Each structure stands twice: as structure tokens, then as C-alpha cells.
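Trainee: Return atomic coordinates for the entry below.
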Amino acid sequence: MRIYEQAGGMFWLLFAALVMAESMRLGLGTPTNPGTGFVTFVSALCLGLLSLVHIARTTFQGAEAADDKAPPLAAVPRVLPSFIALVLYALVLPLLGYGFTTFALMFVLFWLVQPKRYVLIAVLAFISTALTQLIFQFLLKSQFPVGPWGF
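Mentor: As a prediction, the model looks like this:
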């Protein structure tokens, strides 16, 4: 099991290195005047550091401890629906806008994590959508896609 964890960490480390190289090609700029590749470079740097930490943990811990940390099999069937929901989110976001699409995504993800009462899931999805829209659109002045309903 440990070799698979190390291989996964190496994959993400290589991916981070490739993204960092491409980000540098796009231009980093400065922290006060960021270039096109600045955000992706910093994100890839974080991913690379986390990958190194993961590789170090799986290398230097005992084999028994690595096997004890394996995720339960009950969580495995949630991965594919989560992936499908994220792909659909990326495809539908420009058509239906940020508010509705993000609410639907958060509803599905909250339901996949822990199926509870639908009213509670809807409230949590609404709160998380409203908070992200408040922070990014109104405070940071980011532009989000507007759907046919105007939000």
C-alpha cells in the first residue's frame, strides 16, 4: 500500500512542477502586480509542497501505519459521482451562471458526504454559495458568469 501512496505523491509532484513551469512561461509578475501565471504558480507550489510532505510521511512511517490510514471502502463509491458533479459544474457554469450552478454543486457534494435531511443540505448549500459570492464577487470584485435569471 505504501508504494501506491508514494507513486501518487510523485504524480502530483510532477504535475505541480509542470504547472509551475507553464506558469513561469506565462509570466509571474510581482505580488503587487501579478502576471497571468501568478495564481497558478502559487497554487502549484502549494500542491508541490503538500506532495513532498505526503511522500515523506509515507516513506518514513512504518508499513503498518500506512495501511491503517487507508480510506474505508464505503467512501470509494462517492468519488465517481463527485467527479461527475465537478465536470458537469464546469460545463454548465457559463450557461446557468454562478449562483444556481454553485448551489446545485454544493447540494450534491453535501449530500454525497453525509446524506441528511434535504432541508438542512439546501440551507448549507445556500449559505456556502452566498458566502463565496459575497467574498469573491462583492468584496474582491471578481466577475462570475451571470445566468439567464440575472444571478
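Trainee: make it CA atoms for all contacts and neighbour counts henceforth
Mentor: Will do.
Trainee: so how far is Leu134 from the nearest residue to Phe144 once chain neighbours are set aside?
Mentor: Once flanking residues are discounted, Phe144 sits nearest to Tyr98: 6.0 Å by C-alpha to C-alpha, 6 or more residues apart in numbering. Noted for Tyr98: a distance of 12 Å to Leu134, by C-alpha to C-alpha, to the nearest Å.
Trainee: Which of these two has more residues huddled nearby?
Mentor: Taking other C-alpha atoms under 10 Å, Tyr98 and Leu134 do not tie; Tyr98 has more neighbours (21 against 13).
Trainee: Following up with a second sequence; could you model it the same way so I can compare the two?
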Amino acid sequence: MERFNNDQVSAAIWLAVAIIICLSALRYDLGALASPGTGFMPFLAGLAIALFSFIGLVHGTLRRKQGVGWKPSMRGLKWEKPLIVLAALFAYIFLLTPLGFSLCTALFIGFLLRTVKPQKWFVVMAGSILTALGSYGVFELWLKAQLPKGPWGF
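Mentor: Okay, here's the model as predicted:
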């Protein structure tokens, strides 16, 4: 029987990442709850990752005791769709400034909805337009973030 299973190994890696995040956040001022410093949110994020990875480690240990061992995780994977998503993300990055946030976001979501898990055209159009409008409303109007405007001013 193997010493570790997949869940234990991945949880241990995430626990190490969480420790690195927390230690790195300690280099900045944590502040207090009433007035948090620059390291407060990264430290909390590291604690959250540590908590979930610890839960995963316990879960993986219990599964190993039930007889679940190591399984090759990369065998039989289909890489076509993840590579399409990665290419779409790079295209989004390069087209964001020339096309603007709203148009580029609508095209990106529409492309993903049509190619990764093909949807009907109505769903593609509605999903991409609603996502672009919703994200514009949240980031530009509510949070007052400065988003790239395309040649049409939106």
C-alpha cells in the first residue's frame, strides 16, 4: 500500500503555499481589525488556504485508511479545451486595451460559451452581454475602477 494518496499530496503542497503566504504577509504591517494594514488581507488569505488544505489533508488521510491509494492523475486527460481557454485568456489580455473592457469581455465570454461547452446562440449572446454589462456595472460604476475604453468609448 502506498504511503500517500493524491489528496494528501495536493493538500500538503497547498499547506506549504499557505505557510509561505502567511510568512510573506508578516513582512508587511498587519495592523488591527479596526484599521488593517497592507499585510492583513494576504495573511487572512493564507490562513484560509491553510484551513482548507488542513481539511483536505485530514480528508485524504481518512480516505487512505479506507484503502484509496495513489492514482496517476495525468493519464487520459484531454488537453484541447484547457489550451483553448489559455489561448483565449492571452487573446483577452492583448485585446483588452484596443477593444475596451466591455466589448472584449463580451467577446471572451461568448467565445468560451460557444467553444468550451457549446451553448445555443441565444445563451451565448445573453450570457456574454449580461456578463459584460454586469461586470461593467460592478467595476466601473460601483467600484469606480478605471477600465480600458475601446474605440467606441465603452
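Trainee: if I look at the equivalent of the residue nearest to Phe144 of the first structure over in the second structure, how far off is Gly110 of the second structure?
Mentor: The alignment partner of Tyr98 of the first structure in the second structure, by TM-score structural alignment, is Phe101. Distance, Phe101 of the second structure to Gly110 of the second structure, using C-alpha to C-alpha: 14 Å.
Trainee: again, but for Leu23 of the second structure
Mentor: 40 Å.
Trainee: Mind checking which of those two has more residues around it?
Mentor: Gly110 (22 against 15).
Trainee: That one is in what secondary structure piece?
Mentor: helix 101-115 (DSSP states H and E).
Trainee: Return the set of buried residues in the following helix or strand past that helix.
Mentor: Heading C-terminal from helix 101-115 of the second structure, the first helix or strand you meet, by DSSP H and E, is helix 121-136. For helix 121-136 of the second structure, a neighbour-count test (16 or more other C-alpha atoms under 10 Å) marks Val124, Met125, Gly127, Ser128, Ile129, Thr131, Ala132, Ser135, Tyr136 as buried.
Trainee: Can you name the residues that contact the counterpart of the third one in the first structure?
Mentor: Counting by TM-score structural alignment, Gly127 of the second structure corresponds to Leu124 in the first structure. Residues touching Leu124 of the first structure, when contacts are defined by C-alpha atoms under 8 Å, 6 or more residues apart in numbering, comprise Phe107.
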